[in-house]
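Visitor: build me a model from this:
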Amino acid sequence: MTTHVYLKYAIALLMEEYGLQTEQNITFKEIREELTKGLNAFSVKPIGDYYGQAEVKYEFTKEKNDAKKYIFLSPNTIASEMKASNLYNAICKTCSEENIDLLKAYKISQSEVPTSGEFNTFSDNGNIGRGKPSATVLDECLALITSTTALKPCLQYKTGVVKGTTDNTCLIPDLDISDLQNFIKLFKRVRIQKLDSSLMIGKVRCENGKTLKYTPKRPNIFNGNFPNAPHSSALGSIALLGAIGEMTKEKDVSKLAMKVLESLIDCNFYAIKYGDASVFSFSHFIIRLAERGKLRRIVDSLYYVELYKEGRRSKSNAFEYQKFDLFASRFLQIFNRPTFKDFLAFRAEYPYNIELLLNTYFCDMEKIDKEIVTSAKELGKWLNYVAYRSAQKEVGTSSSWDDLIKAKAKVLVELESSVFSAKSGDALIAYTITRAGRLSGFDAPTEASLFMEKAASGELPLEQAKNLIIAFSRLKSKKEEADKASSNDNQSIENENEEMTEDYSNI
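Guide: Presented below is the predicted three-dimensional model:
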């Protein structure tokens, strides 16, 4: 009989934490001890006085969540704010027992297993009613452990913007017990070695009315309880993979990290929240990037992609960026041509660190010769530089950085339109090079000759040639990034993040 992944995670956790050899060695003693640990991390609350402060430190607590008192349900507690008390009471009741018959039949509820629910039941006399699914007391206890343990990857997933909802969500791989134990062992190490106290820091909002009101916001751990958690929850799963990949750089656990990453190839992951679960998996190309310790940098960079029509991320354009994040995450997970086309459909400029992602896609997925990809990259860099210099001439030196970026985006859109309209490879090169040459007065770089030759001759398929030009022309140069950093009116990254990590949940 196949064990549900939610229960299997608790089995692996108990075996790993208490050195048990088989599932049959699990007793109520270990179960109660683990449930107590989960109860002690049920909620988080501020430490000390936050009046007049910009930030406040949080700590885990076994108190019931009460958002009005700023006692927030921990992200590792998989329940809804309204129904969390049912989970809390079930754990307290179980922990108060001296001993329990673990094999006794039990009707399990959604508060205990978030993906459970009431279903139609049929009796012999033809009556139809509602009933809870049957299980055992052991199943209930295992579910309670997984629902509360802090030793699982989790985050608060935001659905919608401003008026949207937030759901505590855990990310669990469907692995064999032994592989799950390795996953848990590595995740414990990730938390111990890589997490710092900043995850338990929350901002304090100051509202200036008749009297000053200071309101503590949820701490950073709600973005994810693993290192380098993303500002956008849509990228949470791929950021987790990046965090695991970073452990390959640690000498004493690099073999374990590689073993875990290998086990995740062709493995289903479950994103489980109260009342729902979704399944996803990672492309082996992306897992290879994680194994090389390169994925985290890519994920971090995706947050700083700028959509042409929207400018920088803010509350006003949060919905458009949320859509981009969802499609970017889907591309990174599935990593095939349809998801790349969806990703490319968002007209945007990319930080230069995205170059590695594009190289991997075109060389490994599209199987384009590396020398052609490198040549196309040089042409793309030149086109981006042409757009940058043209924008500088248009707006002048006294204009703001945002005005410069808007002017540059117009040029890039114009160049992309030339690419899209080309009906053949030679027309593609002629239209694009001619237009860029007129704007800059410069010739295309000689390093781009190979790409132009293959595209013009038709040896490189037209669609691939277009995608190469468009993708690489969107990469910002390191020089531009440096200019932006030194710009006097450049909005700080901290302020940008403040806009997007706003707590939209009801208090």
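
Visitor: please make it C-alpha for all contacts and neighbour counts, starting now.
Guide: OK.

Visitor: the stretch 401-507 of the chain: helices as residue ranges?
Guide: In the stretch 401-507 of the chain, the helices defined using DSSP state H, counting those that start in this stretch lie at 401-421, 425-440, 449-457, 462-473, 478-486, 493-500.

Visitor: winner for burial among the ones you listed?
Guide: Mean neighbour count (mean count of other Cα atoms under 10 Å) peaks for helix 462-473 among these, with a mean of 22.

Visitor: quick one, it and helix 401-421 angle?
Guide: Using axes from the mean of the first three to the mean of the last three Cα atoms, to 10 degrees, the inter-axis angle of helix 462-473 relative to helix 401-421 is 170 degrees.

Visitor: what's the angle between helix 462-473 and helix 425-440?
Guide: Angle of helix 462-473 versus helix 425-440, following the same axes, to 10 degrees, is 20 degrees.

Visitor: residue 26 and residue 3: what is the separation?
Guide: With distances taken as Cα to Cα, to the nearest Å, residue 26 is found 15 Å from residue 3.

Visitor: to compare with the earlier structure, here is another sequence to fold:
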Amino acid sequence: MKNYSFLPRYGLAYACHHFKKTNPGELTAKDLSEVLNLELSYFRLATNNDPQIESELKFEYKNVAKGNAAKGLYLSSHVLSTDKSSEQTHKSITKIISELKNGSLDQRINLDKSFSVTTSKINNGKRSQTTPTGELEEAALSAIGAITMRKPARYDAVSNNYSSIIPDLELNDLILFIKVFENMQSSGLMDSAKTAKVNEKKRGFKRPQISYGNFPFAPLDSTFAAIGLLAALGQWAKNSETFSEEAIQVCELLGKARIYIVSYSGVHQTQFSHAAVSLSKSGALYNFLQSLYRAGWQGLQNKHENDRKLFFLFTARFLQFFTPHYFKDFLSIRMEYENEITNLFKEYFTMNGIKESHVQSVSTLGRWINRAAYFYALENSDNKQDYDKINTLKAKTLAEIESTVLAAKSATALISQVITRIGRLSYQDAPAEAELFINAVMTGEIPLQNSKELIMAYSRIKNTSKTETEINNNPYPTEGVENEDN
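Guide: Next comes the predicted model:
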């Protein structure tokens, strides 16, 4: 087997999967032509509904070269191209199909960027750059990789960018990945995935939900693309009746592989930590991601969009790599978290040498601090029903407490100042369960920096939460997704 790079290798794996061939050498020009024709039938998404008179737009896939967003004809998110270049992509692939009918697989052909996004023009000592060439087989496989719907993909409305996730796996492992992903798509996507609700105040065409994640449990923001896929696989393993073991196996494979986020504009490489894979396999990673996504929208709703994007970026990095450096970045943006995040912090701190008993103890201290800040805000609000003002005052109080925590130069100062301040706010002593943590800090068993991070992390956790059932029963969440095309 030829040693192809990740994009044509993905195309090769999909072709083998489609024809159920274990030997890639058995694939013929006719086979590759058939796959390309099939995938072109998913090139665009179109609707016959009129947003001026209807409340819902229903989309279907179409094999159409030229798009028209003004009339609800969109490029599918899994096509590695751009709105401007997609017509050329379709034209180039149609030409490859024609060559497959007339030529041999080893004939030379230009590896044009329109279907082979990882290639670029080269300069062979000449004034003008030239397009690199390769065998027809490589061109066909690259084209399959570029347009197959059987790869994780999404459209980002902010950057107007179409991107896909391709793991750098050996062929047989890649075939397994595609098999599981295809099962996720065919069994897990609801009918609503190819629909869009019309905004009654601003009627016009909108992309369907599948454009913003073409698999169940897809992340709600493009920043979470890679870690969101891992989380979705874990959630699918938890829910699937037939592919649970295979989905777990794929999670393990992704933990050992380079992960490429590919778009027409370039390739970004990332990876997953062992901890992220472990959280995914247990089904917990998806809950954490959803919880932190909601926290970002709720906690930063009055902030600039860049603040939210930064929080999402720090969250994604922390969940992927699970290191002290990225946790520090994550904590740098102040906000409250939902209760589901408790177990994430427990996993992180115990993995970094903090005893579970100390984590349990500080969680009690954190709840006491958070509750005290709330009741202080409530008591000092003129209107007890004005929740925005109450939450604003609570956030200000928590920020002042964190400033006290960060300013502490010693363990003694940390504990005495925090306990004294919260005691004055709540007119209560610290809970007895917090004593174990307090003693560990005072004796130096827990280092000062870790102590500060523990207090800040757990004091940010709200005392209310959505139930796990509410979170888990929605395989295609739409909360907060911005899908206006304007």
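
Visitor: hmm, back to that, so which of residue 26 and residue 3 of the first structure has more stuff around it?
Guide: Per other Cα atoms under 10 Å, whichever of residue 26 of the first structure and residue 3 has more neighbours is residue 26, with 16 against 10.

Visitor: doesn't residue 43 make contact with residue 64 of the second structure?
Guide: Yes - counting by Cα atoms under 8 Å, residue 64 of the second structure does reach residue 43; the two are 6.8 Å apart.

Visitor: between those two, who's got more neighbours?
Guide: The residue with more neighbours, out of residue 64 of the second structure and residue 43, is residue 43; 25 against 18, by other Cα under 10 Å.

Visitor: now do the contacts for that one.
Guide: Applying Cα atoms under 8 Å, 6 or more residues apart in numbering to residue 43 of the second structure gives the contacts 61, 62, 63, 64, 65, 75, 76, 79, 147.

Visitor: of those, which are still contacts in the first structure?
Guide: Retained in the first structure: 61, 62, 63, 64, 75, 76, 79, 147, out of the contacts of residue 43 of the second structure (criterion both residues aligned by TM-score structural alignment, their matches' Cα atoms under 8 Å).

Visitor: of the residues you listed, just say which sits nearest to residue 340 of the second structure.
Guide: Closest approach to residue 340 of the second structure among these (Cα to Cα): residue 76, at 34.3 Å.

Visitor: can you give me every residue that contacts that closest one?
Guide: Going by Cα under 8 Å, 6+ apart, residue 76 of the second structure touches 42, 43, 44, 45, 211.

Visitor: likewise for residue 53 of the second structure?
Guide: By Cα under 8 Å, 6+ apart, the contact set of residue 53 of the second structure is empty.

Visitor: can you say which helix or strand has it in it?
Guide: For residue 53 of the second structure, there is no enclosing helix or strand under DSSP states H and E.

Visitor: now do it against residue 205 of the second structure, distance only.
Guide: Relative to residue 205 of the second structure, and taking Cα to Cα, residue 53 of the second structure is found at 12 Å.

Visitor: returning to what we had before: turn the contacts of residue 76 of the second structure into a markdown table, columns for distance to residue 156 of the second structure.
Guide: As requested, the contacts of residue 76 of the second structure are exported to a markdown table (distance: Cα to Cα, whole Å):
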| residue | distance to residue 156 of the second structure |
| --- | --- |
| 42 | 19 |
| 43 | 17 |
| 44 | 16 |
| 45 | 16 |
| 211 | 9 |
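
Visitor: can you tell me which residues contact whatever residue of the first structure lines up with residue 346 of the second structure?
Guide: Residue pairing (TM-score structural alignment): residue 346 of the second structure is matched to residue 359 of the first structure. Contact analysis of residue 359 of the first structure by Cα under 8 Å, 6+ apart lists residue 373.

Visitor: so how far is residue 394 of the first structure from residue 359 of the first structure?
Guide: Between residue 359 of the first structure and residue 394 of the first structure the computed distance is 32 Å (Cα to Cα).
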